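*Asks:* pasting the sequence and the predicted model now:
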Amino acid sequence: MLLEAIPYPQYLLWLLATPVQFYVAWPFYQGAWMALKNRSANMDTLVALGTSAAYFYSVYLVLTGHAEQFFETSAVLITFIVLGKYLEATARKRTSNAISELMSLAPRKARVLRDGKEQMVSVDELVVGDTIIVRPGEKVPADGIIIEGHSSIDESMVTGESIPVEKQRGSTVIGATINAQGSFTMRAERVGAATTLSRIIRLIEDAQSRKAPVQRFADAVSAVFVPIVLLIALLALLAHLLLGSSVTASVIAAVAVLVIACPCALGLATPTAIMVGTGLGAKHGVLIKGGDALETLHRIKQVVFDKTGTITNGTPEVTDVIVIAPVRGAAGAKNAEKDVLSVAASLEARSEHPLAQAILRRAKPKDKVARFAAVPGKGITGIISRKQYLFGNAKLMVAHGVEVTDDARRRMQELESEGKTVMLLADKRLLAMIAVADTIKDGAADAIAGLARMGVSATLLTGDNERTARAIARQAGISDVVAEVLPEQKASAIKRLQKKG
């Protein structure tokens, strides 16, 4: 109705369709031209052919005085396909955000020893063989080997192990992990693009750049499909002419073949499905690599789970408090557990160890601590109310002459077999054991059981140690465990599982 009130409406439609055809659709023409130079054809070729046929035939109709035209056909086709590409780009942006977050984990500066002097340099200036000093709380700037000192390092961002790993001379350290306690000197073995973190980022980028199988299939088929479409369009034109149709009707039939062959459905439907699927996954904390993963999802027989933050909550919590002897001066046996936790929290309030947060989430520090000292690889000591307390592992107890009975050691082994880290509290005698572990998420076991009912088996694939991994797997109802696998090795591990069928 509106167009009828406008003089020469076909010219207005021509004007509006032209920028869509030659500006918005320009990338399709570029893609088609590149394919033509390589003597092949792809989806861009089909888009360029179909929309150009509709557009230029409409121009011919306008110039020859015909009222009908098909500008809206080419414009709508281009709009839908470009919309599909936009939706696909939106889905990819989510993965790009994940890559940006990974890149932000890398430290910017490193403390190196050069010519006998300590200096701060950009991590980009590091070279293999550099001697680097790492202090408590700092990120390790490169992959390397400790040549002096010892510490505990939080490697959860790379290996998935929630408990800090003890490191000493000769131990390997991974770039971007966090030094929890103690200073050490290391020799850089892999820097820049060769580091573990950089390899992880490249794995994600490679996965992101891959097309969905249906899109790769469409490109492969296009090489054969385009000549066939052109032949069918020519046959349609000739058939209509031989059957006595007008030239206009015959050309319309040929153009219709080219327009119908334009892959509008694939151009819009595939990216839309990918966007919705990846969007729902992201909403539930699942990063889907791309369309190929979605397309094969219905055929899965086995699901591989990471441990930290997937099956477990990702943060250590106090799971057991075993009181062996009451804290002297405490309010009585009834409050023995509370008193033990209070002393432990008071000591840990000044500690930089990640496990300290588990204690502090369970109890509040009440007492002032004097002469606090951290003993790397063993634990901490401090004086509360003129009494020295020790809080750490069995090595710390032995170093201070505290007896750890056979019964206490058996109980420690039982807790450790469940994947828990056991810390001992003592004054001149052993007072208590406090076990800390990364607990499984509510509903994790139910989800694994649900998969089993669907005929889908589950595997736990983690960088954590074998003992902890199997303990978590037992709680979640997973029988198959692959432990102590670094991130760059996980793809190979999954390929091995795929070969097994």
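*Replies:* Nice, thanks for sending it over.

*Asks:* going forward, measure contacts between C-alpha atoms and count neighbours the same way
*Replies:* Will do.

*Asks:* what sits against residue 203?
*Replies:* Applying Cα atoms under 8 Å, 6 or more residues apart in numbering, one finds that residue 203 lies in contact with residue 488.

*Asks:* so which bits of the longest helix along the chain are buried?
*Replies:* In the chain, taking DSSP state H as the definition, the longest helix is helix 71-104. Across helix 71-104, burial judged by 16 or more other Cα atoms under 10 Å covers 71-75, 77-88, 90-92, 94-96, 99, 102.

*Asks:* same check, this time on stretch 317-331
*Replies:* By neighbour count on 16+ other Cα under 10 Å, the buried set for stretch 317-331 is 317-319, 321-324, 326-327.

*Asks:* with adjacent residues omitted, what lies nearest to residue 425?
*Replies:* Once flanking residues are discounted, residue 425 sits nearest to residue 391: 4.6 Å by Cα to Cα, 6 or more residues apart in numbering.

*Asks:* sorry, slip of the keys, the one I care about is residue 333.
*Replies:* residue 326 (6.6 Å).

*Asks:* quick check, the one you found in a strand?
*Replies:* No. In this structure, residue 326 is coil, not part of a strand, as judged by DSSP: H, G, I helix; E, B strand; the rest coil.

*Asks:* residue 238 versus the most far-flung residue of the chain relative to its centre, what's the distance?
*Replies:* Centroid-distance maximum for the chain: residue 244 at 63.2 Å, with Cα atoms, centre = their mean. Distance of residue 244 to residue 238, computed by Cα to Cα, to the nearest Å: 10 Å.

*Asks:* where do the helices sit along the stretch 201-350 of the chain?
*Replies:* 213-242, 247-261, 264-283, 291-296, 336-348 (DSSP state H, counting those that start in this stretch).

*Asks:* so what touches the last one?
*Replies:* Helix 336-348 is contacted from outside by 321-323, 326-327, 330-331, 356-357, 359-360, 362-369, 372, 380-382, 391, 425, 431-432, using Cα under 8 Å, 6+ apart.

*Asks:* so what's the gap between it and the chain middle?
*Replies:* On the basis of Cα atoms, centre = their mean, to the nearest Å, helix 336-348 sits 37 Å off its chain's mean C-alpha point.

*Asks:* hold the first one in mind and look at this next one:
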Amino acid sequence: MNNPNTITFPVYGMHCGSCATNLNKAFDRIEGIESQVNLATEKATLTFDENNNKRPLATMIMEVLSEKGYQTDHQTIKFEAEWSCSSCVESTLKAIKSHHLVIDATANFATKTLQINTFAGISTKQFITELIALSPYPLTHKVAITTQQQLQNKQKSEREKQRKENMSLVIALLLSLPFWAAMINMLFSDTPLLSPWVEFAFATPLQFIIGARFYKGAWNSLKGGSANMDVLVILGTSAAYFFSLFLLLSNTPSHLYFETSSLVIVLIRLGKYLEFRAKQASSKAINALSQLQVLDALVKKGKTFKRTLIEEVQVNDIVQVAVGDKVPVDGIVIEGNSYIDESLLTGESAAIQKQQDAQVFAGTLNGDGTLLIKTTAVNEQTKLHNIIQLVESAQMSKAPILQLVDKVSAIFVPIVLLIAAMTFTVWMFTTGDLEQALMHSVAVLVIACPCALGLATPTAMVVGTGLAAQKGILIKDINTLQLAHKLKHIAFDKTGTLTKGQVAIDDVTAFDSQFLPFLLAMQQSSKHPIAKAVIAYCNEMDITAEQISQPQNIHGKGLHGRFKEQDILVGNRKLLSHFDINVEQQLANHKINIAADQNVIYVCYADSLLGFFSIADELRPESHTAIGELKELDITTTLISGDKHSVVQAMSEELGINSFYAEQTPEQKLQQLSLLQKDGLVAMVGDGVNDAPALAQADVSIAMGGGSDVAKQTASMTLMHDDPQLIAMAMKISRATWTTIRQNLFWAFIFNALAIPAAALGYLSPSIAAIAMSASSLIVLSNSLLLKRTRLK
């Protein structure tokens, strides 16, 4: 082989030697490949010659694995890119995807971030260098933020970049002041305010120092085989500048256009500055979360605690968290008692008591007690880091409408160049005036700046997902934001979603004053959830327990005890029947009828019924409002639960839910959701493992923040605190975002459709074209940023 390369990657799903042999043969059938598949280590090693393959090797490897039914681990590599328009993005993606080991690549112009998907374990320095060399635009490898120090370095870099941007803009505005004064003077006098050589002196640094970034961007674009907005800027301003310089040096008596080239540079530079500030604002949600990360932790080493860098903390380490410190990792409390402020993660204002076996999360603030915790997740596995990744992923993903905009932008520049060339040719042919033909073609180039089309739309998406994050709604991908505004139906699980997921005492009926004292006495020694609910209820009622003896649990039935040599029973009908108590007759004596399927607990003493109560999963206080707000948004609702028919029906009627399905298994939930989808897009809201299949089936899946990890991993949207009102909030944000995008696209397309012909026909001078172009970009950009001021209840 010539120029051989070797990669090794894991392969999962092989069961026997023949599996490895067959996969080995499949790889060897790829031209230019020699493979070795090891069943014991579950790894494949490929030696290949990249020059022998017309298609990227990664694509062929994935096709073989998919065909054989095997899987491998992937790795994501991120870069920061120096782009100036959306066509820069397209040319970069095209170049990067040509690398033989790149599985896929995605980019976001608004955040200037490139994300590459490849095989795990091959991101060597050589691989990174190859990717950077392939790109027509400068790339900087982006290391994941895992410590406070890294965040500080990033913020320092951003502040330095902002300082340079501010200084560059100030210099540009100062150098342009004489030209603004000259233009105002032209309105009142025919005598030029500036001499030709003074204009030249001010225009030159504007053209080649302030405008250097546009020359650099244009060169990179052309080198990459495309023509972006920078090409338009440089063609237009260079034509005006050098034509004026020619007239000046040849001493030709004619109007010079130094002010045109200069003001175009300054106005576009102003637009770039505003774009830069908008991008900074869009990343505030990520920065705010990143600031919660800590630099080190006190880790138990032998008999002492040593301060250890956070990257070196391992799962199952014992970590000490002092009073007032941030929790450095996710873990379980093994010793101590304290209150933890989790408001920055969950939105809950009240501190939460944490004691033994309680779970704590990185980034939360410890209150008044020292805690020892056993780590369960560190660094990139923590809940905090996952939240940061969710927000970044939402901003990285690209909705179909953005893909359309990028495609339009990619072909827009060549079309504009053709129109400019035709404008020059027609004006030159019809008038014979070189100066006039040049100025009209320059006006076309200036007015056609695609900033409004290429930037304002993704900025609206970034602002929308950022606004959702600030409200406690994490959106995993922008496709979810796109679908959410079209939803007409939402299905809910009951327990833990519309209810608190906790047992509560309901409908207490007492026939004797000893009912609650006996009930409390029997439940004090129990750790059952019902016991906790009883104790909480009795404490609120200021009940004092009786002194009972011989309490014992009768599995599946209830509790039995003794008081003054008489039996005390607390339990269901089976328990009372076991002690030969006819509960139906005693209820009839009190003229009460209770359905057999109701969750009722009875209390008896000396064979006499003292009273009863029902148990229920208490509704969240926000559930009524949440369903009402969805109705106001013209969204119908369905309750799908595994609970009893009578319970589900009662809750549906109480909340005003349109329809319900009770006693549903996970498979039945999935089937019901599929039926609902026949009538349109459906969202599913759940929190448990049993909701995961339905969440995966839904068009938009929403998990409660306090739900199971499986539910949150399956869902495309997570509510950081368990408030169902956030569902309506998410719908409102989605609708507001897509309204803004439609407005932006309308203005961008309408502006270019009207302005380009006007410039070609001679109705717009280059100076006026520059002002109009910048104004259009600022209008749609400002419209996107107005999303931040959206009034949401």
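*Replies:* Good, I have the coordinates. None of the values given here were measured: they were computed from a predicted structure.

*Asks:* if we can go back for a sec, need the buried ones from the contacts of helix 336-348 of the first structure selected in PyMOL.
*Replies:* In PyMOL syntax, the buried subset of the contacts of helix 336-348 of the first structure is picked out as below (16+ other Cα under 10 Å):
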select buried, resi 321+322+323+326+327+356+357+359+360+363+364+365+369+372+380+381+382+391+425+431+432
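
*Asks:* these two touch, right, residue 424 of the first structure and residue 411?
*Replies:* No. Judged on Cα atoms under 8 Å, residue 424 of the first structure makes no contact with residue 411 at a distance of 11.6 Å.

*Asks:* who has more neighbours out of these two?
*Replies:* residue 424 (23 against 15; other Cα atoms under 10 Å).

*Asks:* contacts only, for that one.
*Replies:* Counting by Cα under 8 Å, 6+ apart, residue 424 of the first structure makes contact with 390-394, 397, 430-434.

*Asks:* again, only this time at 10 Å
*Replies:* Under the criterion of Cα atoms under 10 Å, 6 or more residues apart in numbering, the neighbours of residue 424 of the first structure are 322, 344, 379, 390-394, 396-397, 404, 408, 412, 430-435.

*Asks:* again, but for residue 77 of the first structure
*Replies:* Counted by Cα under 10 Å, 6+ apart, residue 77 of the first structure has contacts 21, 25, 47, 50-51, 83, 259, 262-265, 267-268.

*Asks:* at 8 Å instead, please
*Replies:* Contacts of residue 77 of the first structure (Cα under 8 Å, 6+ apart): 51, 262, 264.

*Asks:* next: residue 233 of the second structure.
*Replies:* By Cα under 8 Å, 6+ apart, the neighbours of residue 233 of the second structure are 214, 264-265, 445-446, 449.

*Asks:* hang on, residue 445 of the first structure packs against residue 473?
*Replies:* No. Contact criterion Cα under 8 Å: residue 445 of the first structure and residue 473 do not qualify, at 9.3 Å.

*Asks:* of these two, who's got more company?
*Replies:* Neighbours were counted for residue 445 of the first structure and for residue 473 using other Cα under 10 Å; residue 473 has more, 21 against 17.

*Asks:* wait, doesn't that one sit right on residue 481?
*Replies:* Yes. If you go by Cα under 8 Å, residue 473 of the first structure and residue 481 touch, sitting 7.2 Å apart.

*Asks:* tell me the residues that contact both of those two, please.
*Replies:* residue 460.

*Asks:* where exactly do the helices run in the stretch 351-500 of the first structure?
*Replies:* Going by DSSP H, counting those that start in this stretch, the stretch 351-500 of the first structure shows helices at 355-362, 394-399, 406-417, 444-453, 466-476, 487-500.

*Asks:* for residue 292 of the first structure, which non-adjacent residue is closest in space?
*Replies:* residue 212 (4.5 Å).

*Asks:* what of residue 21 of the first structure?
*Replies:* Spatial nearest neighbour of residue 21 of the first structure, excluding adjacent residues (Cα to Cα, 6+ apart): residue 75 at 6.7 Å.

*Asks:* residue in the second structure matching that neighbour?
*Replies:* Matched by TM-score structural alignment, residue 75 of the first structure corresponds to residue 263 in the second structure.

*Asks:* ok, its match touching residue 770?
*Replies:* Yes. Residue 263 of the second structure lies in contact with residue 770 (Cα under 8 Å); the separation is 7.4 Å.

*Asks:* got the angle for the lengthiest helix in the second structure vs helix 258-282?
*Replies:* In the second structure, taking DSSP H as the definition, the longest helix is helix 148-186. Inter-element angle recorded for helix 148-186 of the second structure and helix 258-282: 150 degrees (by axes from the mean of the first three to the mean of the last three Cα atoms, to 10 degrees).

*Asks:* after helix 148-186 of the second structure comes which helix or strand?
*Replies:* helix 196-205 (DSSP states H and E).

*Asks:* how much does that next one stray from the first structure?
*Replies:* Following the fit onto the first structure, the mean deviation recorded for helix 196-205 of the second structure is 5.9 Å by mean Cα distance after the TM-score superposition for the first structure.
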